[in-house]
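Undergrad: dropping the sequence and predicted coords here.
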Amino acid sequence: MPRARIDETAGRAAVRSATAALAARGDDPSSPPPARHELATAVRYLLQCLSDAAPGKSVEVRVPPFGAVQIVEGPRHTRGTPPNVVELDAPTFLALATGGGRWGEALAEGRIQASGARSDLSSLLPVAW
């Protein structure tokens, strides 16, 4: 059964709200973090957009604890850990997916764990949302 899709209006609102809260927090650590449900919806919506832009099953993108998708055409895995995995935290994913960050910088800073020959997502980010 396919996963339920996040409504475009709700997804976009959550992305705007979560990115604004994270940006304010970057300037002032005492400002409140985004609400967990907003952050979760924003991440899931952007993962949905990424999956729409790069359908396939050869790379697994994980943003714990909020979601994971399989993307990019190529060899498919069916059991165990896939050969191409990208894992990153929610603030890093939101920044990259919305154009507020750069893949190479986040990778060099250790905010992305990527393994496998197909794990470079720099050409897919930011995503159209």
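TA: Thanks, I have the structure now. Since the model is a prediction, treat every value here as computed from it, not as a measurement. Numbering: from 1, shown residues only.

Undergrad: contacts, neighbours, all on C-alpha from now
TA: Will do.

Undergrad: residues contacting the residue lying closest to Val61 once chain neighbours are set aside?
TA: Excluding its sequence neighbours, the residue lying closest to Val61 (Cα to Cα, 6 or more residues apart in numbering) is Val86, at 4.8 Å. By Cα atoms under 8 Å, 6 or more residues apart in numbering, Val86 lies in contact with Val59, Glu60, Val61, Arg62, Ile112, Gln113, Ala114, Ser115, Ser119.

Undergrad: second structure follows, compare the two:
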Amino acid sequence: MKQALDALDRGVEPDRPVLRDAVRALLTELSRRAPGRSVEVRIPPFGAIQCVVGPRHTRGTPPNVVETDPVTWVLVATERVSWADAQRDGRLRASGIRTDLSEYLPLYPPDGAE
């Protein structure tokens, strides 16, 4: 995670394996903090999870979907870019009434640990 954040803080995109690992670690932390299956969070091509308590989705297109690219996800999940700004800029797409995940952010460091 630190390598990905260091690269982004310098204004460069992290190496693909570093970015992949950071995305997956942040998705894992989100699923831990917001257990449930009512929102699908998609960060192609590295991962997707379901999270947030509420009605479980089982068929077809989920009613609550968040999708963004890997770099934006890392920036938003660590609050280097706000949820609202990323959504306003079109870098993050969120549809459905449960998709504002800002109350769970930042996801890193987990529980305030360094």
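TA: That came in fine, so what should we check first? Note that the structure is predicted; figures quoted are calculated from it, not measured.

Undergrad: give me the TM-score for this pair.
TA: Comparison of the two superposed chains (TM-score structural alignment, normalised by the length of the second structure) gives a TM-score of 0.90, and 109 aligned residues with a Cα RMSD of 1.1 Å.

Undergrad: related to what we said a few turns ago, sec struct for the aligned partner of the residue nearest to Val61 of the first structure in the second structure, please.
TA: For Val86 of the first structure, the aligned position in the second structure is Val66, judged by TM-score structural alignment. Look at Val66 of the second structure: counting by DSSP: H, G, I helix; E, B strand; the rest coil, its state is strand.

Undergrad: out of the contacts of Val86 of the first structure, grab the one that's most surrounded.
TA: When neighbours are taken as other Cα atoms under 10 Å, the top entry among those is Val59 (30 neighbours).

Undergrad: show me what it aligns to in the second structure.
TA: Counting by TM-score structural alignment, Val59 of the first structure lines up with Val39 in the second structure.

Undergrad: wait, what's in contact with that match?
TA: Under the criterion of Cα under 8 Å, 6+ apart, the contact partners of Val39 of the second structure comprise Gln50, Cys51, Val52, Pro62, Pro63, Asn64, Val65, Val66, Arg98, Thr99.

Undergrad: can you tell me the centre-most residue of the first structure?
TA: Central residue of the first structure (Cα atoms, centre = their mean): Phe93, 4.1 Å from the mean position.

Undergrad: so which strand or helix has that residue?
TA: helix 90-98 (DSSP states H and E).
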